[in-house]
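J.: Build me a structure from this.
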Amino acid sequence: MKKYIYKVLSVGVIASLALQSCTDLTEPVYDAIPADQFLKTDAQIAAALGPAYSGLRGITWDWFNPSEATSDELIVPTRGGDWYDGGDWLAYSRHTWTPQHGPINGMWGFIFGNISQINQLIPVVKSNQKAVDELRAVRAFYYFMAIDAFGNVPIVTDNASVGGTKSRSEVYTFIKTELESAIPNLVTGKAYSRMTKDAALMLLAKLKLNAAVYSGSADWQGAYDAANAVINSPNAYSLASSTVANFIVQNQGSSENIWTIPFDSFKAGGMNFQMRTLHYANATTYGLSNSPWNGFCTLADFYNSFEAKDLRQAMWIKGQQYAASGAALKDAKGAPLAFVADFQKDQMTDADPEYQVAGIRSQKYEVQRNNPNGDQSNDYVVFRLADAIMMRAEAAFRLGKTAEALADVNKIRLRSGVDALTSLTAADILAERGREFAWEGWRRNDMIRFGTFSLERKFMKKLDKTRELFPIPQPRIDANPLLKQNPGY
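T.: Reported below is the predicted structural model:
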């Protein structure tokens, strides 16, 4: 991975400098490459497209947090003086956010800022259709996030116009058309972290799996076909030995991962889940130079959905914590530092005995031991084969192919050491997706599709289906009056 990340950074810098020095984006900047040789090799294409990929590293904060902290599998409770932040984290789990919510505004900026970056790049590489189509597919991924989070958003394909709100169904059609047009021209082999044909097919499967939510009309057959194409890809992806094996520090060798975003402890920051979830004292457990922040944890009901023999239990950090020396750790009050699954308040003061130990923590992404930095070198996994199998299972189930769906679900269960199911319901599929893809950024999306996102659960204050879309941030409406607010806000 490290050789790759250095290459990406160097080519990204070259491409960024080209963009910054170009005042007329209709005229490609060739730097030291003669015009008639520009974009003739894969390396030159990769260099030109570098900025389109570097922005993806914001996904671990601007997309992951709202996608998980609003669901039933992750919460960020207030712990004394930590993690209140104006009530923003509580608003996620309570479903009480407003159009003034700062992090939701940040998510909008992350999505549309990167769409703007790609819109700048397309004229630069217009002489090479492969490069253009790769950019269109990456832009489609950002638009997927936009349609999933905000629903009714502008469709902007250049930086010369200001877009007004389009309906969610129009946005769905745009994304589908862009992907279906671009996919035949994408890289067919494995190209690490690039938007290859298989990665784009995964995105298309995910889009069509949610077609009923996004457009009002289901496309289970389309989702089935796209997922099936990835499963049967000539690239021959295979399930790793375990779920968590795909998330180790050096996970670039995974046989299961289809599309990842590269991170590096020194060169490409942002992979810091360990900082968000570990207790301050866990720095001594893992030999960390930086003190973690003692924030993110899971909810008891979700944690308890894992069977005791489920090998995916390895993602959780629970119970008494120890230093690397073996000494038992204590919390700030001198009590045993032992994480507990259940807790009664989402807004705790330092008078609450469990405020530092509330909630089981996650090591889905392996903690990088003896790390001098706050960022880790695990690559962020966007798509992997298990998701293709589970998407095919869900689509098959909706199409009435229950036996086929059951066989696919059991492939995932048996890998994790739990018994095969003998029958299958929609609730079984959602539960299995929860256990398999916990803390991977998909839970909100799944819960909305299965109709459970707005159902009552612990700490929720607002039970309202309008919460299935985030509000258009008020600062964005103030800047662009053509935008229309979503219902309920």
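J.: CA atoms for contacts and neighbours, from now on please.
T.: Will do.
J.: any idea what the closest residue to Ser233 other than its chain neighbours is structurally, helix, strand or coil?
T.: Leaving out its chain neighbours, the residue that sits closest to Ser233 by C-alpha to C-alpha, 6 or more residues apart in numbering is Asp198, at 7.4 Å. Asp198 carries the three-state label helix when classified by DSSP: H, G, I helix; E, B strand; the rest coil.
J.: one more, for comparison:
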Amino acid sequence: MKKYILTAVVALATLTSCSLDEQLNDSIGKDNPQFNTLGSPAQSLAFTYTLLEGPGSPFGIWTLNEDSSDEEAKPTRGSDWFDGGKWQQLHLHTWLPSNPQITNSYTDMNRGIAYATSVLGFANATKQQKAEATFLQVYWLWLMTDHFGQTILREPNEADSVPSIYWTRSQAIDNEIAKLEAVINDLPAYTNSAGAGTATKNAGNALLAKLYLNKAVYKATDADGKPQVVTPAAFAAADMDKVIALTTAAMAGTSFTNIAGNTPGQNYFQNFAPDNGERSTEIIFSRVNEVGNGSNVFQFAYMTTHYNQAPGGYNGPSTTTDLIGKFTSTDPNDPRFSTNIPYLTTNSGLKAGILIGQQVNQSGANILTRLGAPLSFTTAFDLASSGEAQGARVIKYYPQYTSPGNPTQQVNTDFIFLSRAECMLMQAEAYARKGNFATANTLIGQLRAARGAAPLAITTLQNVNDEFAREMYWQGTRRTDQIRFGTFLNPVQGRTATTDRHVMVYPIPLIPLNANPKLKQNPGY
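T.: Predicted coordinates:
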């Protein structure tokens, strides 16, 4: 599982943060001296895998997908979490091209595209290496298409001075599908979650399913590039048939995590626990992490917990009553909502899931605020001005400890990009979009049973959308799902207005926009 991380350590040390040249070129061409440190296709491919730390960390691409959605916000707390208004902009859909989270994410995507493309430029790369690189290239290209609507690409070995290939989002989705389909049979076979750090055939099938599922979204675009709100009728039956076949293939060899002695809730959260790669049986593709490899997965817990908890966190992001209500209105005992994990109880007093009410430490004693009041998280928050205990918190990728009360930032929790659960939900959605709610109901019923949740009738697309939220919350996918289901522009806690459809893509940052004549600013910005 860890082979790519270990072979890329030396190469990783050579990477610096994004340079002005990278922003200007919107890519890294073969002329860039950074490539000289990656002298073989194996080294280059290994390094390209390490770049998945970007979307597997909580303050870049993940933030664009979650802050803007109905399940996460970062309220300003006194002087904390204002930062020039960038977090509020994301939740309010009032962002500007200069928002640092947008510009950094754009650069991360272009860097990922460029390094994946570089592997394809090696004449001595094997078919499998090229197939894995193409998978990674398509993944990054799809992120660019999904977030920015315009995609830039250079062919392997083209100099930085060669004009980039330019695709609209309608063109991009067709090209991305074609690229991945051309190499799917050259990807290695899937073994288990411990090998999910490699792009396998299962991973390729899962990503292809996601591309076909979202294809109608990218085709629904005005002539000037402004995204349309996609309608259910736009999802072609042939594309949904592809999703069904591809997700079936992607799930082969996986099963719901079921560890002896665990409750269903403990099995669910085992997918997000330390050593999840070795113990989960659901992971199809992940960013592998090891102690000492520089991963930021630890910050998913640190960013949301209070200063006096363990970990003593940043007291920032909260979830919304919109997400909470999806549990309380159907099954408030759904273990995905809240579960006791012995490892967490012993080391911190935390629960896994959504934290509401009085918080306790590993001894069971009540935790206090900085002013000595009981630390009792409320569901209410004010985006512009909240107290330190306002807003429910989330523990999904849960912390790692060296001893009770002593968390560590050196974690070996892998970040999940593609999983059995998401594939099952995508398949259920495809059946529902074809009008077969009976099969969609069966699939989601199987998922809920594995999680220990009560049965729930699935009779509408909104029912499917809500199950995506309950299963996948805080995993960096919610914005994309909401756009596909047509709910992204709706008011949510902390945002009372319905927003304009232009915000379904982000603005192109100004430096690459001004440097590349092929790019044009997205409508509305």
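J.: measure the residue nearest to Ser233 of the first structure to Ala236 of the first structure for me?
T.: 11 Å (C-alpha to C-alpha, to the nearest Å).
J.: ok, those two, which is more surrounded?
T.: When neighbours are counted by other C-alpha atoms under 10 Å, Asp198 of the first structure and Ala236 differ, and Asp198 comes out ahead with 26 against 11.
J.: and the gap between that one and Tyr380 of the first structure?
T.: Counting by C-alpha to C-alpha - Asp198 of the first structure and Tyr380 of the first structure are separated by 17 Å.
J.: which bit of the first structure covers stretch 430-447 of the second structure?
T.: Under TM-score structural alignment, the match for stretch 430-447 of the second structure in the first structure covers residues 395-412.
J.: got a list of contacts for that stretch?
T.: 209, 220-221, 223-224, 386, 389-390, 392-394, 420-424, 426, 429, 432, 436 (C-alpha atoms under 8 Å, 6 or more residues apart in numbering).
J.: buried set for that stretch?
T.: 395-398, 402, 405-410, 412 (16 or more other C-alpha atoms under 10 Å).
J.: go on, stretch 453-465 of the first structure?
T.: Buried-residue list, stretch 453-465 of the first structure, by 16+ other C-alpha under 10 Å: 453-454, 459-460, 462.
J.: Repeat that for stretch 461-480 of the second structure.
T.: Buried, per 16+ other C-alpha under 10 Å, within stretch 461-480 of the second structure: 461, 463-480.
J.: which residues in the first structure does that stretch align to?
T.: Alignment of stretch 461-480 of the second structure against the first structure: residues 426-445, by TM-score structural alignment.
J.: Can you give the distance from the matching stretch to the centre of its chain?
T.: Centroid displacement of stretch 426-445 of the first structure relative to its chain, using C-alpha atoms, centre = their mean, to the nearest Å, is 13 Å.
J.: Let me know the secondary structure of Ala396 of the first structure.
T.: Once three-state DSSP is applied, Ala396 of the first structure turns out helix.
J.: Now do the strands in the stretch 201-350 of the second structure.
T.: 283-287, 338-339 (DSSP state E, counting those that start in this stretch).
J.: next one: the first structure
T.: For the first structure, the strands defined by DSSP state E cover 78-79, 257-261, 316-317, 319-320, 338-339, 347-348, 361-362, 380-384.
J.: what's the burial count for the counterpart of Gly319 of the first structure in the second structure?
T.: Taking TM-score structural alignment for the superposition, Gly319 of the first structure sits opposite Gly357 in the second structure. Residues near Gly357 of the second structure, counting by other C-alpha under 10 Å, number 13.
J.: any idea how far Gln493 of the second structure is from Gly357 of the second structure?
T.: Distance from Gly357 of the second structure to Gln493 of the second structure, by C-alpha to C-alpha: 19 Å.
J.: Repeat that for Gln427 of the second structure.
T.: 30 Å.
J.: Asn65 of the second structure contacts Arg478, doesn't it?
T.: Yes - counting by C-alpha atoms under 8 Å, Asn65 of the second structure does reach Arg478; the two are 6.0 Å apart.
J.: which residue sits closest to the corresponding residue of the second structure for Asp133 of the first structure, ignoring its sequence neighbours?
T.: By TM-score structural alignment, Asp133 of the first structure lines up with Ala131 in the second structure. Spatially, and ignoring its direct neighbours in sequence, Ala131 of the second structure is nearest to Val183 (5.3 Å; C-alpha to C-alpha, 6+ apart).
J.: Repeat that for Arg467 of the first structure.
T.: His95 (6.7 Å).
J.: Show me what the one you found aligns to in the second structure.
T.: In the second structure, His95 of the first structure lands on His93 (TM-score structural alignment).
J.: who's in contact with its match?
T.: Contacts of His93 of the second structure (C-alpha under 8 Å, 6+ apart): 68, 499, 503.
J.: That one and Lys2 of the second structure: what is the separation?
T.: In terms of C-alpha to C-alpha, His93 of the second structure sits 38 Å off from Lys2 of the second structure.
J.: do Ser68 of the second structure as well
T.: 33 Å.
J.: before we move on, what about Arg495 of the second structure?
T.: Taking C-alpha to C-alpha, one finds Arg495 of the second structure at 42 Å from Lys2 of the second structure.
J.: Looking for the alignment partner of Asn486 of the first structure in the second structure.
T.: So, by TM-score structural alignment, Asn486 of the first structure is matched to Asn522.
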